[in-house]
Structure formats: C-alpha cells, structure tokens
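Trainee: Sequence below, structure please.
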Amino acid sequence: MWSLKHKTHNCERCGNNFSSRSALRHHFHVKHLGRIHCDTCGQKFSQGGPQDHVEIYYEKTHPGNQGSGCNIERETRFVAPEMSMSCRMCSKQFGTVHAREHHEKQEHHFTAGKRAQMSMAFKPESILAYKTPLEVEKFLEAKLRPNSVLRRACASEVEGMIALIKEVFPLPVAHVSKGGSYIKGTDSQDWSDVDVVVFSDAFKSLEDCKRKTPAILEDLVGNLLTSSWRNRLIFGERTPFSLRLYFKCSKAHHGHSFDIMPCYDILGPALLTGFKKSFYNQIYLCNDNDKIQLYSMALLKYQVAFVKASTERVKNLMRLVKHWFRTSFTKPTEENKFRRLPSSYAMELLTIYVWELAGKPVFFSFVQGLRAVLKLLVQYQEICIVWHRYYKPTCTVFQKVISKQNRPIVLDPVNPTFNVCANSNAWDEVAHVARQSLLKPLFNGIRAKEPWLFTNNW
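Mentor: A predicted model of the protein is given here:
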C-alpha cells in the first residue's frame, strides 16, 4: 500500500495534489484561472474567447434546437470526461465523488429518499415479476432475441447502408470499422445500433481530421439526401465528430440507429505489439478531449472483437441485463437532467466479467446470471475490473491510470486509459435499483448454485 510521507496541497477545483503551495498556485493559474464553467452542458471554456460559447458552439452542434439548451443525451462511447464527478442537478464539476455528493446534499437536498424517488420506476414489461426461470427463457426468445430469419434479411440491408456510406463519403475511403450492438450480436428486437468509423488516407494527421470533420459530415448529409435511399433515412443529432441517423429496413417495421464517424487512420490495419505502448502513451498524455475521441475510434474493432467473442448464451444474458436497465429506471426530469446512467458497453463488460468468474460455463441459468450481475452492482464501490489481454500489469500507462481512478473501475479491455464507469454519475442510483430488484418475485427464494457460489460473498 502506498502512503504519503509529506504534506500535499489539494486543488479544490479538480482534486489534484501538489507538493507545495507555489505548485498549486501555478496549476490553478494555468488550468482554471480565466475559464468559465457552463451550467448547461458542464464544459469549461476560455473566458473572453473569440467566439461566444452558447451562440456559436451550441448552434453548430445542435442545429434547429437553438434556445432549448444542450442536448447531451447521446451516450459517450469512446471518452470518459470525468462525468462521475459532475452534479446530477446542475452539472458542476468536482475533484472527488465525495465532494460532488456533499454538494448535491447541501445545495439540492438530494437525500436517500429523493434518490429512490428519482431513480426507480419498474415498468409493466419488466421481467422481475416473473416467478420461474422458464418464464424468463420464453420472454427472451419471444421479446428480446432477434428473429433469425429477420436478422438474415437485415444483414444485407445493413451492409447495403454501409456500402452507401462508403460510396457517397466526401473523401476516398481506406477502410471502415463496424461496431454497435448489431455488429457485436447484443442487439434486441426493439433496439439495434451500428457504429461506422470511416478511415480516409486524405487526412494528413489527427489535427487535420479534427479540423475537417464538421465540414465533411455536412457534405455527407447532403450526399445522403440526394441518394436513392433518402426516404429511408431519418437524421438525428449531430456532434462535431459524428452523424446519427435512423435507417429504416425495407422489410418489417423496424430499423437501426447509425452513428457515422470520420477518422484519421493512426493505427493502420493492426494494433501491433510494438506500437501499442506508444499509442497508449499518446492518449494518456493528450489533453484534448476531441483528439482523445479520435484516437479511441481507432480501437473500435478491438472492442467489438472482445464482446463478440462471447458465447450466444452470454449475449442473451447481456440482452436481459440491458432490458432490466431499460425497464427499471426513471427517465431524467428537468430537475436531474444531468444524471448519466452507465453505458450499455459498461453493462456488457460487467456481464462478461461475472460469466468469467463463474468459470465461463457453456450452459447456465439466466436467473442466476442476472442475479449475479445485480449483486455486483449493489457493491459498486468495490468494483475493480481489468483484463490484461491487450496491455500487461507492467504497462506504465495502466499503472498510472489505475492509481488515480475512483471506483467503480472497469477499464476498457483494449484501452487502459478509459474507465468505462467514469461516464456515469449515478452509480449509487444503480445500486439502489439493483438492491430493490433483488427483492422482486423473480429472485424470491433463489439461492446461488454451482457455478455461481462466489456470489454468496457479495
């Protein structure tokens, strides 16, 4: 265990420690002085800059939505912007989770009772009222798992859409990386998303990509609107680095949510062993969140491969976990509009971890598996999950990151700089809802059986 032998000076704004007052003053002047915190989106920006933050930034990133505030419902897929230390009610940032929680209690009277009221809402379609494992199996097959015949029909449709994106993309396309629940095989009948990262050799550098991407996305929208599939596309919000649209399949009444992201091909065709250390170090040392987003896009296919390698039964358990999420929580209100629940990617990784603890069984009870995930969520403050397949315990970046992270920690299996749990500021709400879910009829009288006996210690 490490211990501090000397007095440190703590920055109240970001929580970093410094060995002297002069070092703390220098840090505060450089990092915080003259920077304004936006109560609407939680970002910090330079005071007196050349462009007005609200009128310029918001109008560019949310066209047609001026005057309604920031639309930040989109899940952050690649970057964890210290969301865990932002207030759920006003989005102010704090140096520690403890400081944030103290602020919520003092300023917003966010008591345990209020948390319960604002977090939990079991919907009628929840499976928690079921009483037997067989009912869960039937529900999974009837309501969650995509129909195999329909999925085969979707395959050609989705590939056709990706081919269209490549055809009308404003720059020459070197190759694409595909991700999302549809590609990983964790989609459900009522939700399917596809991520498409488009790599082009026309980008000279990461900075060049960052500068050109907004205009490229604008041109891409125009090209898609003049294509023969324009009537099957519904355009959603646009960020500086991605375009979201809903693609309607020609058969049946369903579709797929697409996120299209241009990117500089910094990795090339493979993440070579000799290059990984340098690449991870570049991400760790980068202070530009936009560039970190672009760096991390290059890792998409490795994230997909990690989840996709799971067995079909594990993917079905992921569907159940995500269904529990969708049917157990309230939607944010105007009062707590900055609440951010964990991402679906975080839930997938937690499910894989629990399955691996059970010894990777081929056949297992879904009720036992779901119970194990919920019991793990209850003790979120003890979660520290790392996979050493792409980076080793001796990796310098890994050692630096793990020493600084607040729990819960689930490090991205392919990116040691990314704690996927840091995208959420509501883990206490997740634990509360999980604890109440374990009291529901589905788990009444259920005891851990082999290979799930380890959950008795939870």
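
Trainee: Please count neighbours and contacts with C-alpha atoms only from this point.
Mentor: Noted.

Trainee: mind checking the SS state of the residue lying closest to residue 386 once chain neighbours are set aside?
Mentor: Spatial nearest neighbour of residue 386, excluding adjacent residues (CA to CA, 6 or more residues apart in numbering): residue 411 at 5.5 Å. What DSSP: H, G, I helix; E, B strand; the rest coil gives for residue 411 is strand.

Trainee: One more: residue 332?
Mentor: Residue 332 ends up coil, using three-state DSSP.

Trainee: Could you report the neighbour count for it?
Mentor: 17 (other CA atoms under 10 Å).

Trainee: Was I right to think it contacts residue 339?
Mentor: Yes: contact criterion CA atoms under 8 Å: residue 332 and residue 339 qualify, at 6.6 Å.

Trainee: Which neighbouring elements make contact with the biggest strand by length in the chain?
Mentor: What stands out as the longest strand in the chain, according to DSSP state E, is strand 255-263. Here strand 255-263 touches strand 193-199, helix 206-225, strand 242-248, going by 3 or more CA pairs under 8 Å, 6 or more residues apart in numbering; DSSP states H and E.

Trainee: and this one, so I can compare the two:
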Amino acid sequence: MSHGGNSESLGIAAKDLDRFIQDHLKPNPQFQKQVSKAIDVILGCLRENCVYKASRVSKGGSFGRGTDLRGGCDAELVIFLNCFHDYKDQRARRTEILNEMQAQLETCWQDPDSGLSLRFPDQTVTRALQLQLVSTALESWMDVTLLPVFDAVGEGGLQPVPWRLIPLLAMLHSLGCQGSEHATCFSELRRDFVNTRPTKLKSLILLVKHWYRQPACAALPPVYALELLTIFAWEQGCGKESFKMAEGLKTVLELVQQHQQLCVYWTVNYSFEDPDSRTHLLGQLQKKRPLVLDPADPTWNVGQGSWELLAQEAAALGTQACLRSREGVSVQPWNVMVRGGVPGVADAVGPPPPVAFPCWCNVFSCWEHTLLSP
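Mentor: Below you'll find the predicted structure:
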C-alpha cells in the first residue's frame, strides 16, 4: 500500500471512531465463516490423504488472535507431525513433506460451497507452505501459512504457567533445535495472550493496525509489535473494558514517537523468581531500545525494525480530527508510567522523573515492576 495514507485514512471525528471500526475494520462475518470452513476442509484433506499424520494443530496469525482486519488478513497453521523424531529430522524431511502437502491440496481441493478460491503464490518461506484463500465477491483474502513441525513439548503444548526458561530452551536444544525453530512451541501461548483480551481492546488493535498498514516499507517492525504495544498501553494506562477509542489511539501513537525508550515485557509466562530465567531476562532488558519482548518467547525482541517512519506518521496523525474534541482540543492520552534508570540499578527505584510528554514510555526497573497478568 502507498506511503502517506495514514493521516487521511483517519480524517474522521473522534466520536465516530467506534462506528468506523465496526463498519470498516472488523472482518466481514460471512468471510470469517467461509475461511473457517475452508481451513477445516484443508486440514481434513491433509488428515485423510497425507501420509504424514498430525498430533495436533495450532491456529494462529491475526485470524487466530482475533485481530484480523477486513479485506485482508493472515492465518498460521502450525501442524505438529508424529513422523518427526527431532528437529534434525524435521530439517531433513521438511521439503519432502511440504511438496506432499501441496500436491494433496491441489488434488483434493474443491470449493466447499464457500465462494472461495485456493491459490498458491510464489513460495518465499522455505519452512512453510504458503497459500491464499480469496473471495472475489466479498473483496477479501486470507494468506495462510502451513508450518509442519516437530512436536517438542508434547500433546497440549506449553501451558500458561510460569516456565523455567533456561531448562526449557536447553531441552529444545538437546533435541537439535537451531535458531528460531523453537518459536512454534510457543504458538498457543502467543495466540491466547492476545485472543483472550476484551473486545474493545481488540477493536483498538484493529484501529492501530489500520493506521500501521498504510505505508509500504519492508523495514518496519512487525505488526505484532504494534499489537503488543497497544495491549501494553491499555494495561498500563486504562485496564477498563470501556474507554474512549481516541484516547487509546493517542496513547499508542505517543509511545511510537518515543520508540527510542521502549522497553516492554511481561512476566505472565516466565518469572523472575527462577534465577536462570531472571539472569536471561535481565540481560534482554538491558539491550538497546526499542525492546518489545514476546510474552510467549522472551528470547524474541519483536520490536526490531525501523520505527522512524512510524514515528513521523504518528506525529502527523496527531493533528487530525480523529484525535481532537468537537471544540478542536487535542485528545489527552492515558498516563503510561515511566521509571528512570537501567534495569537492576538501585537508583532507578523511586518516583518517575519529569518527562516531556504526558503519555510516558517506560524504562522499567525490572526488579520492582511486574505487568498485570492478562
């Protein structure tokens, strides 16, 4: 999409934002029903015809998290296969299995009375099979990624309890895990962290994503980082299921403009009480900003990417009608508290120092601060 459309696309009154989200951003219910049925058909086809059997499937992406926008969205289907004995086996057999999956889908797919077509775009991800579900009539599409993976943690996946991070990573490493291959183990935790949020908060996420998706720039941080930043802003500044949408949007935009100070993390799945986990997390929290740690997998800094363009667009949107009252007064953001200093340094404890803008970005004193569990 073309750069520069952010401000114009939200040139509506602040009082009309909720209606704008309902009428233009929330996904078409008919399309959601269609793709849900189509995904079941795809998985059924693979289950019945593919020689490689799955122990379970995790449905993620924006579709699984409940943050899918009208028009275009994505779904990630992590398929845990019984045939893999470890990660080395997964790497050795992955291409063969991906080819088998595509062949089966091309053979058995028939439009399941849903008005959808199944397309296979150029495959740009070596670890996955990419396909697209398209509804011409509804002007909607969904990018679907199939990921056949080794089930390292067993049936049921990781449960939402505080894990001892280092022993878990050591276990995965002993099974031949390399690089980011462990990420699929956390797919359910990642999905549920967002999907269980209040409906209006997810509506705010849709609004932020609508603003975010206007500029075409591959170097931007992933949209998932904006989802997490929106949740963080709501947790720290509001926490209520009823709020003014303009205030929430203004808060997120202020945080984007202060990206050089961003340090966002959660301890809902990993605790500082475990010494090894604490040491690892403290090391992460002292890295260069912006830092937005995945709440499911704190080895992943989701905040990597170029924030400068987003910051410019955020500043431009601040002058628009959607962030002003009927009288033309600028909407005030929520107070998101800031704590000075570097994590682990004693003089970081105490009242926050004065800062230049009312929606404060946080540089946490991590031994003192724990975010609210979702």
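
Trainee: Tell me which stretches of the first structure form strands.
Mentor: Using DSSP E, strands in the first structure cover 9-10, 17-18, 35-37, 44-46, 175-179, 193-199, 233-239, 242-248, 255-263, 384-385, 409-412, 415-419.

Trainee: What span of the second structure is the fourth one aligned with?
Mentor: What that stands for is strand 44-46 of the first structure. Using TM-score structural alignment, strand 44-46 of the first structure lines up with nothing in the second structure.

Trainee: now that strand, how far from the centre of its chain.
Mentor: Remark: strand 44-46 of the first structure is offset 24 Å from the chain centroid, using CA atoms, centre = their mean, to the nearest Å.

Trainee: burial count for residue 196 of the second structure?
Mentor: By the criterion of other CA under 10 Å, residue 196 of the second structure has 12 neighbours.

Trainee: do you know how far it is from residue 260 of the second structure?
Mentor: Using CA to CA, to the nearest Å, residue 196 of the second structure is found at 29 Å from residue 260 of the second structure.

Trainee: try residue 22 of the second structure
Mentor: Taking CA to CA, one finds residue 22 of the second structure at 33 Å from residue 260 of the second structure.

Trainee: I'd like to check which residues are in contact with the counterpart of residue 197 of the second structure in the first structure.
Mentor: When the first structure is aligned by TM-score structural alignment, residue 197 of the second structure is paired with residue 310. Contacts for residue 310 of the first structure (CA atoms under 8 Å, 6 or more residues apart in numbering) come out as residue 352.

Trainee: Tell me how far the nearest residue to residue 188 of the second structure once chain neighbours are set aside lies from residue 80 of the second structure.
Mentor: Nearest non-adjacent residue to residue 188 of the second structure, counting by CA to CA, 6+ apart: residue 58, 6.4 Å away. Between residue 58 of the second structure and residue 80 of the second structure the distance is 8 Å, computed by CA to CA.

Trainee: now swap in residue 18 of the second structure and tell me
Mentor: From residue 18 of the second structure across to residue 80 of the second structure, the span is 39 Å (CA to CA).

Trainee: and what of residue 183 of the second structure?
Mentor: In terms of CA to CA, residue 183 of the second structure sits 13 Å off from residue 80 of the second structure.

Trainee: Looking at the two, which has the bigger crowd around it?
Mentor: Between residue 183 of the second structure and residue 80, counting by other CA under 10 Å, residue 80 is the more crowded of the two (24 against 13).

Trainee: residues contacting the residue mapped onto the more buried one from the first structure?
Mentor: In the first structure, the residue matched to residue 80 of the second structure (TM-score structural alignment) is residue 199. With contact set as CA under 8 Å, 6+ apart, residue 199 of the first structure has these partners: 173-176, 262-265.

Trainee: Format the residues you listed as a markdown table; extra columns: neighbour count.
Mentor: Formatted as a markdown table, the contacts of residue 199 of the first structure follow (neighbours: other CA atoms under 10 Å):
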| residue | neighbour count |
| --- | --- |
| 173 | 17 |
| 174 | 14 |
| 175 | 14 |
| 176 | 21 |
| 262 | 27 |
| 263 | 27 |
| 264 | 26 |
| 265 | 24 |
